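Q: Curious how this folds, go ahead:
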Amino acid sequence: MSTYLTILGYNSAIPTVNASPTAQFLDMEERAFLIDCGEGTQVQLRKAKVRFSKINHIFISHLHGDHCFGLPGLIASFRLLGRDTALNVYGPKGIKEMMETIFRLTETHKGFEVIYHELKSKSSEKIYEDSRIEVFTIPLDHRIYCNGYLFREKPKERHLNMKEISKYPEIQTCDYHHIKSGRDFELSDGYVLKNSILTTDPTDPISYAFCSDTRYWEEVIPLIENVDVLYHESTFLHDLKEMADHTGHTTALEAARIARKANVGKLILGHFSNRYSDLSVFTDEAREVFPNTFLPKALEAVKIG
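A: This is a model prediction of the structure:
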């Protein structure tokens, strides 16, 4: 199963005609994850032809408006569309109070359960897990409490070597699960067939790291090491590093340094200041340090892995 990332919005605080604030849709192992929900996210979801009913887990990095102001409207639309299944919202402590206050004052009746997973730890923690995927927080250094998120497939089962297996009639279909999980197979005469003969190596697990608003923060490097794709904010070019530090942001050059030190496969930049009309200057700067750097393309589904 393929993993696709659709960047719905990648601008900084102010929406423009051509770019919306931060929001991403991640389709991984048939799970649908929404990452941040800036203003206009549900319109972008419509343009990307994402079924709202697929989204059961929303991850909010922090409570600045360009990352969460689209959430009340999206949840209200869920209700109008007849949703009755629970929705999980992960975000900083305070997100429940913010959302429930809006719903109370606007008399918005959801009609379904919203489960808030409020975060306050300054250390990385696992916040979601199922049979195929794990999600971890990536603590960041912004002006307010902020997390990125690491989405990682669990190790996959080994592939059956059917050419070798067919040589042994004793191996039945019911044995395949144990073999794929790494077990050897013992024949009736006591001879043990090593698993390395009966299988081949599994496909490498896919991983994606989302680093939202943050200053240059090398503490993230061990958490995102060797990920297939890293999205990292780069609000300014490096000649405005002082402004980046003051406002809690990163330069394109610094994002590239993080990508290089973490040995990631691909870097996607985002969260650009509106002062820049030509965004190619960001890749020009970053590629001097990390050549495999790219600009986001709104609504393009990027295959990961």
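Q: From here on, just use CA atoms for contacts and neighbour counts.
A: OK.
Q: Isn't Leu299 up against Arg46?
A: No - the criterion here is CA atoms under 8 Å, and Leu299 misses it with Arg46 at 10.1 Å.
Q: Those two: which is more packed in?
A: Of the pair Leu299 and Arg46, Leu299 is the one with more neighbours under other CA atoms under 10 Å, namely 18 against 11.
Q: Here is the second sequence; please produce its structure so I can put it next to the first one:
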Amino acid sequence: MNRLVLLGTKGGPAIRAKGAMPTSTLLELDGRRVVVDCGLGVTKALVEAGMDLKTLDLIFITHLHSDHILELGPLIHTAWTTGLNTPVTLYGPEGIEAYWQGFLQSLAYDIAIRVEDEGRTPLTELIRVQTYAEGPVLTGDLAVSALWVPHPPLQHCYALRFDGSKSVTLSGDTAYHPPLAEFAKGADVLLHEAMLPEAVELIVKKTGLGDKLRAHLFAAHTKADDCARIAQAAGVGQLVLNHLIPADDPRFTAEDWYQRCATVWNGPVTLGYDGLELLL
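A: Here you go, the predicted model:
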């Protein structure tokens, strides 16, 4: 069964009671299990989505903001203590190797004890870390390619395209970036980060972070109607809005998102939520 499961759909690292969790996604395509980004809550969400953690296969990280990597190490460690004993390849941008080595160091005491006392295969023998940049990342039955996207101040942030019997493109975190349309051309699904600009002032006021946060949000993220522009230009089968800003403000409803997209594109649009499963 091919499916795309949105495990966490909130933009940003903060969490609230009964609110959405930060970004993570599961793509099951042609027998491969791919986790894209590992925000807080990814491990439990994968289990609730029915995935056996021992079958963890591929992990892709789009960039190194905390809401995309905070539970990366804990996910791998939990899969390992669950019984993972087959290789996992971790793909990430520049800096991913340093992150992984730092995580191993932080849990060196626990890992060494479990290897000695429980007979587990050392994590260093199971996890293969690969740094990627723009261009082809994987070839074969599952082809993966990356496109650099603007998400200042980060220099290494990427959209990802997965091609097998179906095609899925994930925008990563990005400002409006027209080249993404060519990258996503003809994809069955475009999963694009999205922001409601009318919510920005409320977010700024709520956090008390002022002009710097406002400037960051507008410089580094994509308005919902611009997501629709990318979808229209790419001719995708379906647009799914993800990494939502805001994700948990009751003053905004699904209709606000859909109305913004409808001004540009009349194709199918789905507003993401935690646990949403799309069959491909």
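Q: show me what contacts the aligned partner of Tyr258 of structure 2 in structure 1?
A: For Tyr258 of structure 2, the aligned position in structure 1 is Thr283, judged by TM-score structural alignment. Counting by CA atoms under 8 Å, 6 or more residues apart in numbering, Thr283 of structure 1 touches 252, 269, 293-295.
Q: same thing with Ile268 of structure 1?
A: Ile268 of structure 1 neighbours (CA under 8 Å, 6+ apart): 229-232, 293-296.
Q: what's the answer for Ala76 of structure 1, then?
A: Counting by CA under 8 Å, 6+ apart, Ala76 of structure 1 touches 108, 110.
Q: Just checking, which helix or strand succeeds the strand or helix carrying it along the chain?
A: Ala76 of structure 1 belongs to helix 71-80 when assigned by DSSP states H and E. Downstream of helix 71-80 of structure 1, the next assigned helix or strand under DSSP H and E is strand 87-92.
Q: Could you grab the helix/strand/coil label for the match of Tyr258 of structure 2?
A: Assigned with DSSP: H, G, I helix; E, B strand; the rest coil, Thr283 of structure 1 falls in the helix class.
Q: Roughly how far does the alignment partner in structure 1 of Val129 of structure 2 sit from Leu150 of structure 1?
A: When structure 1 is aligned by TM-score structural alignment, the residue opposite Val129 of structure 2 is Tyr116. Here the criterion is CA to CA, to the nearest Å. By it, Tyr116 of structure 1 lies 19 Å from Leu150 of structure 1.
Q: isn't Phe162 of structure 2 right next to Gly140, touching?
A: No - using CA under 8 Å, Phe162 of structure 2 makes no contact with Gly140, being 11.1 Å away.
Q: re the thing from before, out of the contacts of Thr283 of structure 1, which end up buried?
A: Buried by 16 or more other CA atoms under 10 Å: 252, 269, 293-294, out of those.
Q: Among the residues you listed, which are located in strands?
A: Counting by DSSP state E, the part of these found in strands is 269, 293-294.
Q: Just to check, Asn2 of structure 2 is in contact with Asp30?
A: Yes - using CA under 8 Å, Asn2 of structure 2 is in contact with Asp30, at 6.4 Å.
Q: which residues sit in contact with the aligned partner of Leu90 of structure 2 in structure 1?
A: With TM-score structural alignment as the criterion, Leu90 of structure 2 lines up with Val89 in structure 1. Residues in contact with Val89 of structure 1, defined by CA under 8 Å, 6+ apart, are 57-60, 114-117.
Q: Cheers, nothing more for now.
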